[in-house]
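> Sequence first, predicted coordinates after that:
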Amino acid sequence: MKISDILAIAGKPGLYKVIASSNKNLVVESMVDGKRSSVPGSVRVSNLSDITMYTFKEDVPLRDILNNLHKKAKGHEAPAHNSSSSQEIKDFVDSAVSDLDHDRIYNSDLKKLVQWYNILLTKDAFPLEDDAEIAEEKTEKPAKEKSDE
């Protein structure tokens, strides 16, 4: 699934998929319950491809962190964001991304990350890809087919 099609909307729980857009609003579909809604342009909307997390070396794109969590969990669910302890969630995330800067990342950020991971897992969204990877795959496929002939 393309990570650039997935949004987080301020004040609304969960993740949303872009259905249509115009100058003044977006039409989105909740990835949790499938309900569609209109989001005005005045609401703060974050594209998951634009989000990074702090590490001691450099900021890591959220796509890489989510894909690492998926590999580490071997396709299984992460600890539940609303019933697991903060330490359990922190240990789970640290097992996939070892050098997170916990002085700048709050427990609420980690809970949201785990919630998003579980939502994407239920939608079979892994592996997450960005637009550059998808464009690269499209250009490689015709070249491989021609070389086989």
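Thanks, I have the structure now.

> switch to C-alpha atoms for all contacts and neighbour counts from now on
OK.

> Show me which positions of the longest helix along the chain end up buried.
Determined from DSSP state H, the single longest helix within the chain is helix 131-148. Residues of helix 131-148 include none that count as buried (16 or more other C-alpha atoms under 10 Å).

> Use this one as the comparison:
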Amino acid sequence: MSLGNILSITGKPGLYVLKTKAKSGFVVKSLLDDRTSIVGMNHNVSVLKDISIYTMTGEVPLKQVFQNIAKKEDNGASINHKSSKEELQNYFEEVLPEYDRDRVYASDIKKIVQWYNIIHKNDMLDSISEEE
């Protein structure tokens, strides 16, 4: 499984795996509850592969951030995404010390930590780290 098949859909919780394209949108499967649904073209869909995090020198792909978290946690789960803003920022500073504090908000860090934990819970970390 690659990050190119994992989606975040605005207005819907969690992450989704792209199953197939349909005439009116996409057929996706939720990584939270394994339900399959159709997402219309009117939804804002982000592919995790296309997401990068701002640093002081450029941008780092989300895949690299996930690998940094996995290394820090010895392939275990990270902190809870409902932790305080300060805890999340301190944690993220350990994972990606050069992140741009002016452009990466606490809400972004919260999403990244939540996404990592969803991917970890679904045993997808190894396949993401092996992808090219």
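On my side now, so go ahead. Computed from a prediction, not measured in an experiment: that's the story for all the values here.

> For Asn75 of structure 2, list the residues it contacts.
Ile69, His120, Leu125 (C-alpha atoms under 8 Å, 6 or more residues apart in numbering).

> go on, Tyr16 of structure 2?
When contacts are counted by C-alpha under 8 Å, 6+ apart, Tyr16 of structure 2 touches Ile6, Leu7, Ser8, Ile9, Val28, Lys29, Ser30, Leu31.

> neighbours around the residue nearest to Ile51 of structure 1 when sequence neighbours are not counted, how many?
Distances taken as C-alpha to C-alpha, 6 or more residues apart in numbering place Leu62 nearest to Ile51 of structure 1, at 5.7 Å, with adjacent residues excluded. Neighbours of Leu62 of structure 1 under the rule other C-alpha atoms under 10 Å: 18.

> any idea how far Leu62 of structure 1 is from Asp33 of structure 1?
Noted for Leu62 of structure 1: a distance of 23 Å to Asp33 of structure 1, by C-alpha to C-alpha, to the nearest Å.

> And the helices in structure 1?
Taking DSSP H as the test, the helices found in structure 1 are 62-73, 86-96, 107-122, 131-148.

> Nearest the geometric middle of structure 2, what residue?
The residue lying closest to the centre of structure 2 (C-alpha atoms, centre = their mean) is Trp115, at 3.8 Å.

> what residue of structure 1 takes the place of it?
Trp115 of structure 2 maps onto Trp116 in structure 1, with residues paired by TM-score structural alignment.

> I figured its match hits Pro13, correct?
No: the pair Trp116 of structure 1 and Pro13 does not pass the contact test of C-alpha atoms under 8 Å, sitting 9.7 Å apart.

> Pull up the gap between Val47 of structure 2 and Glu93 of structure 2, please.
Going from Val47 of structure 2 to Glu93 of structure 2 by C-alpha to C-alpha gives 24 Å.
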